[in-house]
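**Q** predicted model and sequence below, questions to follow.
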Amino acid sequence: MDATAVDLTFRDATEDDVDALVALVESAYRGESSRAGWTTEADILEGQRTDPEGVLDVIRSPAGRLLTAERGGRLVACCQLEHRGDHAYFGMFAVSPTAQGTGLGRTVLAEAERLARESWGVTEMHMTVISVRDDLIAWYERRGYRRTGRMTPFPYGDERFGIPQRDDLRFELLVKPLV
């Protein structure tokens, strides 16, 4: 067994988890606390990454689930899985900044892929990543994801997604076969 999986418990999030999930996602991506890990977006986006309503929407979605990972009763990671026909969408991925670089993210991603394949019989996992996040995209590529070159615009002006600090942000679709 992978050492990072020791004492790790996976479960679907509930409405009781909303505040802890918002705090986890924010800590992994925004503000000074995010700089303790390598996934920070603090240099390209300010403001919020998510909010309680957005997390509740994912938890309540009949087409998906918000998977949590706990260690010692403490929430250390989460990710969204959504069934979209022949593929699953992977999003809202967050790992506690102090646990980043330990293999925990790799373990959570592998569990998400397994669940999507076994629960829905999907053959691909899709995700979108901010195209200027070269280090993060390279991490996903090492795990079998490929860049598609398919871009969608960043929602400039919608502060629910943050306050951009640059004008060249777009989302790129990454895809991985799950066969």
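**A** Nice, thanks for sending it over.
**Q** C-alpha only now, for contacts and for neighbours.
**A** Fine.
**Q** you'd agree L173 is up against G149?
**A** Yes: under the criterion of CA atoms under 8 Å, L173 makes contact with G149 at 7.0 Å.
**Q** for these two, indicate the residue with more neighbours.
**A** Comparing L173 with G149 by neighbour count (other CA atoms under 10 Å), the higher total belongs to L173, at 19 against 11.
**Q** also this one, for the comparison:
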Amino acid sequence: MGLHFRNAAAADIPAIVVLVESAYRGQVSRAGWTTEADFLDGQRIDAMGVAEDIAKPGSVVLLAEQDGHLLACCHLENTGQACYFGMFSVAPHLQGGGIGKQLMQEAERVALAWQCSAMEMTVIDIRDELIAFYERRGYVRTGIKQPFPYGDARFGIPLRDDLRFEVLRKPLSGDTA
């Protein structure tokens, strides 16, 4: 599959919001395996948050497209030694087909170009299948836990009271294959 990668611009924001919401929230997200619909309701992101990520220095929203259609995205932020990797989304009907792997490789290439020595992300720690996916790609659980932002509807409406994040980390080298 010939993917084209590019940095998002303001005009891409509505499509990014639709993609991310479809990958994580609501009934449509159940077509893929990344759904959070069983433990989070409400929104996953909003247009203002995406606009901030695009505009922030040292931050990009990376898009994967084919024939002009948005298939996947992620947010990268240079935090110094590490690069934060988040908002990773693949259209639900395309999950499992290798698009995510290609986007992750491109994200690592960008992080290396920024001279970051590692990628870091946060994952809700009850997401065993998702954590295993990242572990197969070289990420390790750090044991560092962060609280879920209960009461802040910008991050969703929790359907359970035991949500928290764990930091996953992957050392980077020149080989991102």
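**A** In hand now; what should we look at? Computed from a predicted structure; not experimentally measured.
**Q** tm score of chain vs chain?
**A** Overlay of the two chains. TM-score (TM-score structural alignment, normalised by the length of the second structure): 0.96; 173 aligned residues with a CA RMSD of 0.6 Å.
**Q** hey, where'd the helices end up in the second structure?
**A** 13-24, 47-55, 99-113, 128-136 (DSSP state H).
**Q** what range does the last one cover in the first structure?
**A** Going back to what we said before, that points to helix 128-136 of the second structure. Mapped onto the first structure using TM-score structural alignment, helix 128-136 of the second structure spans residues 134-142.
**Q** what residues of that stretch count as buried?
**A** Across stretch 134-142 of the first structure, burial judged by 16 or more other CA atoms under 10 Å covers 137, 140.
**Q** before we move on, what about stretch 107-120 of the first structure?
**A** By neighbour count on 16+ other CA under 10 Å, the buried set for stretch 107-120 of the first structure is 107-109, 112-113, 115-117, 120.
**Q** map T123 of the first structure across to the second structure for me.
**A** In the second structure, T123 of the first structure lines up with S117, judged by TM-score structural alignment.
**Q** list the residues that contact P171 of the second structure.
**A** Contacts were defined as CA atoms under 8 Å, 6 or more residues apart in numbering; by that measure P171 of the second structure touches 117-119, 138-139.
**Q** my bad, should have said Q146 of the second structure
**A** Contacts for Q146 of the second structure (CA under 8 Å, 6+ apart) come out as 164-167.
**Q** go on, S29 of the second structure?
**A** 21-23, 35-37, 92.
**Q** I'd like the distance between the alignment partner in the second structure of G47 of the first structure and L62 of the second structure.
**A** Here G47 of the first structure is matched to G42 in the second structure, going by TM-score structural alignment. To L62 of the second structure, G42 of the second structure is 24 Å away according to CA to CA, to the nearest Å.
**Q** hmm, who's touching the biggest strand by length in the first structure?
**A** Criterion DSSP state E: the longest strand present in the first structure is strand 74-84. For strand 74-84 of the first structure, the external contacting residues (CA under 8 Å, 6+ apart) are 20-21, 24, 58, 63-70, 88-96, 99, 104-105, 108, 112, 116, 120.
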